[in-house]
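Colleague: The following block contains a protein sequence and its predicted model.
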Amino acid sequence: MLSTLLQKFRGGNSHALFGQVAFMAANLLVFILLLKRLPQEQVGVWGIFMTLMAIVDGIRQGLLQSGLTRQIILSPEREKSLVGTALLIHFAIIVLASLGFYLSSDFLATFWKMPELATLLRQSWKALLTLGTLQGLAALAFAKGQSKNYLIQNLVYFVLLILALGFGISFWVIDLEFLLNIQLLALVPVVIWVIGWGRISVSKPNLKDARELLDYGKFIAGTNLFSLLFQKADLLMIGYFLDPVAVGLFHFATRLLQYIELPLTALGQSIYPKITASYRSGMLTQLKSEYSRSVQLLFALIIPGLLLMLIMHRPLILVMSTEEFLKSVPVLFILAIGTLAKPLGRVSGMTLDAIGHPKVNFLLLLMSVVVNVVFNFILIQKIGLMGAALATSISVILTVIIGQWKVSKYLQFKPFAVVWADLKTNLKLV
């Protein structure tokens, strides 16, 4: 079993994982600075702000990245036109979203009872440009089979962010605006490196390409939107029903788990093209094998992190933050239950997209969002933060179960049974 997983991990998967490690490590530095130097209330404000940024970027990713990857794989000769068109759509989304946040900043700050949120929202273009550009360059690298470039660009961003933070801490006041500026500053050399070394080639945007990208991406964008709402509904509703301190505690717990779930995000970028290629081969056996190996690999990479977190949670929290955040431990443990089911859910969702059923994935997540919001609405008001964690974990598990059934309906095999059978075979070989 170990040799099989290591073989699966080599090459593009290792580049994807370590590239994501570099990206998440950069974000972790910013997050630790936030936890150590700013009050809990501001951690809550940052949590709501970054949640809104993640939702917009999730829509942008859905509209562009899967479709761009698919079209470049199918028609590599059209790469320049496709990239040029995708860049135009990319910047259009950032401009429109930034304008929307600027105009609604006071309303949203009032809604969540966070006056400082308005200041951040008026500068949302900085966060959207940083996050969107890094994710867009990552998608392009994987579409072209250049996972090593993804690793390099994230390492460059990580090193530059360390330098920028070291310089900035010495000369500027540490506040939420500083965190935005420092991330944007670290992005600039990455873009210069990508352009200067010819890692990206573009030509004039094409209307036909735009239609293809948007037509394919519309349901994936919807899926991403509802997936993020599914993940973030708890935080947004805590902000409305409770207070910024509660948001800060919950945001800390979810961010800690996000680092443990890193393989789900990192390897998803390399798993999706492989599942797509397996499906296009027309061989069901190959698709089943790719599906099973992907799920097993994700489980093998997140379970050690979860165990470490459960055993070492107190020193881990104190290293990252302060004693005030130890109050998040019960929430962390309940959310960890839902995390255990996520490898199955992530691969099922990518499979539905890859086999040409993004609408099914979209409708599945729409239903899940409704369930999650209802559970959160009831349980947050009854038992506070614990209710939000419980609602989220229950919703994740229900979604995964239904997702398995949907995959079996379209591909004539039972995903969990295939994974379990392969796992037993691998265990016998150990």
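Modeller: Sure thing, it's come through. Residues are numbered from 1 along each chain as shown.

Colleague: okay, CA-based contacts and neighbour counts for the rest of this
Modeller: Will do.

Colleague: does the closest residue in space to Phe333 that isn't next to it in sequence count as helix, strand or coil?
Modeller: Excluding its sequence neighbours, the residue lying closest to Phe333 (CA to CA, 6 or more residues apart in numbering) is Leu310, at 7.2 Å. Three-state assignment for Leu310 (DSSP: H, G, I helix; E, B strand; the rest coil): helix.

Colleague: Distance-wise, check Leu310 relative to Leu176.
Modeller: Leu310 sits 30 Å away from Leu176, going by CA to CA, to the nearest Å.

Colleague: Over to Leu187?
Modeller: To Leu176, Leu187 is 18 Å away according to CA to CA.

Colleague: and Val202, what element?
Modeller: Taking DSSP states H and E as the definition, one finds Val202 inside no helix or strand.

Colleague: show me what contacts it?
Modeller: Glu79, Lys80, Ser81, Leu82, Val83, Gly84 (CA atoms under 8 Å, 6 or more residues apart in numbering).

Colleague: want to compare, so here's the second one:
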Amino acid sequence: MGKNSYWLKSGFYSMGYRLSVLIFGFGSFYFLIRYFSQAEFGAWALFISITTIIEMSRNGLIQNAVIKLIHTSDPDDEGKIVLASFSINIIYSAVIYALLAGFSGVLSNMFHIPDIGTMFVYYGVTIFFLIPFSQFNYIQQAKFSFSGIFWSTVLRQGSFFIAVLIICLLKIEISLIDLVLVQSACTLVGLICAYFCARRFIHISYVLDGAIVKKVLGFGKYVMGTNICSLVFKTVDQFSVGYFLSPNIVALYNSAIRVSNLIEYPSTSVAEVVYPQSAFRTSSQGDGAAKLLYEKSVGLTLALTLPVVIGTLVFADLIIYVIAGPSYHEAATILRITILYGIFTPFNRQFGTVMDSSGRPQLNFALMLASVFINIASNYIFIQQFGMIGAAYGTLLSYVIVFLVGNTMLTRIFGIEMQQIFHYMFHYYGVAFQFIQKKLKTRLQG
């Protein structure tokens, strides 16, 4: 009962906060794409893509290392681990902001968007708030507590959506730079909530242990590299479109990507629940536990995503018309290609979870680094040949290559069996069908 309770409760909160990101992020997108011109929205899309890379690289450097070390180190070292990670977080944030401020002019010239450099300068306020915000959430995840992460994310994302809604409905005149400051204020709201939810778990030492700092960096450097490579991999197409074509085309392309990215939320939610358990079990039970968790988690995620892929392929034109309007109709063709990424995402995401939790982050990093270069090359070739749609073709080819290489590695190291993954996928469909059948029978009898 205890195990089932953990998976149900953790899964509910993890899926819940990811769902809140999805709903509020999609809601903000829905209104902003109508409020700003295509060029302005293209600039905002590029800004969000770059800041997402920054935030996820921070998570990669610190999050998994904190979780892994807390579960594998002496309990008395927990306070030292928290202090070491917090110190690294501060230094990382300072370096990132210095780079953004220093190269703001270069970024403006690169993407032919004058305001984007200033947007990154003001983004420093958000970076400052994200230092404690992220630390509080890392600690909660290490303690298998997802409720605080859920509520702080809901408040952060929800307050931004409400602000956007008010701006758009009341037709308040606002610049992209002002919108960055609104984002900062909403991050502060989430931070306050995160503190109150995490404070009972916070145990911090006042002595910085150099050996533990090295351990965090030693593990985290690979995961950070992996996260950066993963996000660059997923945004190469948008950056390529922005560099080779124009911000207007970025807006068109981003409208399709926004929809296809929604399919990643089940994979991410499952991975966040699986990782702490995988780290705990592999440390005590070995690689056999990682194999079982991988097969089950991929099977579950595929069961959730395949119906969405099929439905999007059929109704792509209607989806784009509803979410972006008739002026973005060209994006439907892009959507039919990019939604196919969702077939390979569960495999690629859980590959990283298994490699990191089993103490092999360097292999995950190596594959993701190679995938970035593959995607850059394929995007360059396909964009030159086919224009905007070439970015989608090139990225889909890269997903296929990463899946094939990753599956080969997993089979050799863990003995992963593809038929077992599909066995679990159909098993979950059967469980869902029985649940629905039981509910209908109860209603009819009632």
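Modeller: Everything's here; your move. Being a predicted model, the structure only gives us computed values, none of them experimental.

Colleague: Structural similarity score between the chains, please.
Modeller: Once superposed, the chains reach a TM-score of 0.90 (TM-score structural alignment, normalised by the length of structure 1), with 424 aligned residues with a CA RMSD of 2.5 Å.

Colleague: What are the buried residues along stretch 357-376 of structure 2?
Modeller: 357-358, 360-365, 367-369, 371-376 (16 or more other CA atoms under 10 Å).

Colleague: now that stretch: which residue numbers in structure 1?
Modeller: Mapping stretch 357-376 of structure 2 onto structure 1 (TM-score structural alignment) gives residues 354-373.

Colleague: Check what contacts the matching stretch and list those residues.
Modeller: Under the criterion CA under 8 Å, 6+ apart, residues 219-220, 222-224, 226-227, 229-230, 233-234, 272, 275-276, 279, 349, 352-353, 391-392, 395, 398-399, 402-403 lie in contact with stretch 354-373 of structure 1.

Colleague: Assign the closest residue to Leu410 of structure 2 other than its chain neighbours to one of the three secondary structure states.
Modeller: Distance criterion CA to CA, 6+ apart; nearest residue to Leu410 of structure 2, sequence neighbours excluded, is Ile416 at 5.8 Å. Three-state assignment for Ile416 of structure 2 (three-state DSSP): coil.

Colleague: With Ser398 of structure 2 as the reference, measure out to the spatially most central residue of structure 2.
Modeller: Closest to where the C-alpha atoms of structure 2 average out (CA atoms, centre = their mean) is Thr268, at 6.5 Å. Thr268 of structure 2 sits 20 Å away from Ser398 of structure 2, going by CA to CA.

Colleague: try Arg34 of structure 2
Modeller: Computed as CA to CA, the Arg34 of structure 2 to Ser398 of structure 2 distance reads 32 Å.

Colleague: And for Arg18 of structure 2?
Modeller: 26 Å.

Colleague: Also Tyr123 of structure 2?
Modeller: 32 Å.

Colleague: likewise Ile319 of structure 2?
Modeller: Taking CA to CA, one finds Ile319 of structure 2 at 25 Å from Ser398 of structure 2.

Colleague: How about Leu231 of structure 2?
Modeller: From Leu231 of structure 2 to Ser398 of structure 2 the distance is 13 Å (CA to CA).

Colleague: go on, Ser49 of structure 2?
Modeller: Taking CA to CA as the measure, Ser49 of structure 2 falls 19 Å from Ser398 of structure 2.

Colleague: who's more crowded, the two?
Modeller: Set Ser49 of structure 2 next to Ser398 and count neighbours by other CA atoms under 10 Å: Ser398 wins out with 23 against 18.

Colleague: re the thing from before, the residue nearest to Leu410 of structure 2 maps to what in structure 1?
Modeller: So Ile416 of structure 2 corresponds to Lys414, using TM-score structural alignment.

Colleague: Now the counterpart of the residue nearest to the centre of structure 2 in structure 1. Nearest residue, chain neighbours left out?
Modeller: By TM-score structural alignment, Thr268 of structure 2 lines up with Thr265 in structure 1. Excluding the flanking residues, the one nearest Thr265 of structure 1 by CA to CA, 6+ apart is Gln20, at 7.8 Å.

Colleague: the helices in the stretch 301-430 of structure 1, which residues?
Modeller: 313-320, 329-339, 342-354, 358-383, 385-411, 415-429 (DSSP state H, counting those that start in this stretch).

Colleague: relative orientation of the fifth one and helix 342-354 in degrees?
Modeller: Taking axes from the mean of the first three to the mean of the last three CA atoms, to 10 degrees, helix 385-411 of structure 1 and helix 342-354 form an angle of 40 degrees between their directions.

Colleague: on that earlier part again, please narrow the contacts of Val202 of structure 1 to those residing in helices.
Modeller: Counting by DSSP state H, the contacts of Val202 of structure 1 place Glu79, Lys80, Ser81, Leu82, Val83, Gly84 in helices.

Colleague: Compare these and tell me which is most surrounded.
Modeller: Comparing these by number of neighbours (other CA under 10 Å), Leu82 comes first, having 29 neighbours.

Colleague: follow-up on the earlier one: who does the host helix or strand of the match of Thr268 of structure 2 touch, helix- and strand-wise?
Modeller: In this assignment (DSSP H and E), Thr265 of structure 1 forms part of helix 262-266. Contacts defined by 3 or more CA pairs under 8 Å, 6 or more residues apart in numbering; DSSP states H and E place helix 262-266 of structure 1 against helix 12-37, helix 284-311, helix 342-354.

Colleague: Out of these, indicate the one that is most buried.
Modeller: Of all these, helix 342-354 has the most neighbours on average by mean count of other CA atoms under 10 Å, namely a mean of 23.

Colleague: Give me the mean distance between that helix and structure 2.
Modeller: When structure 2 is overlaid, helix 342-354 of structure 1 sits 1.1 Å from its aligned residues on average, using mean CA distance after the TM-score superposition for structure 1.
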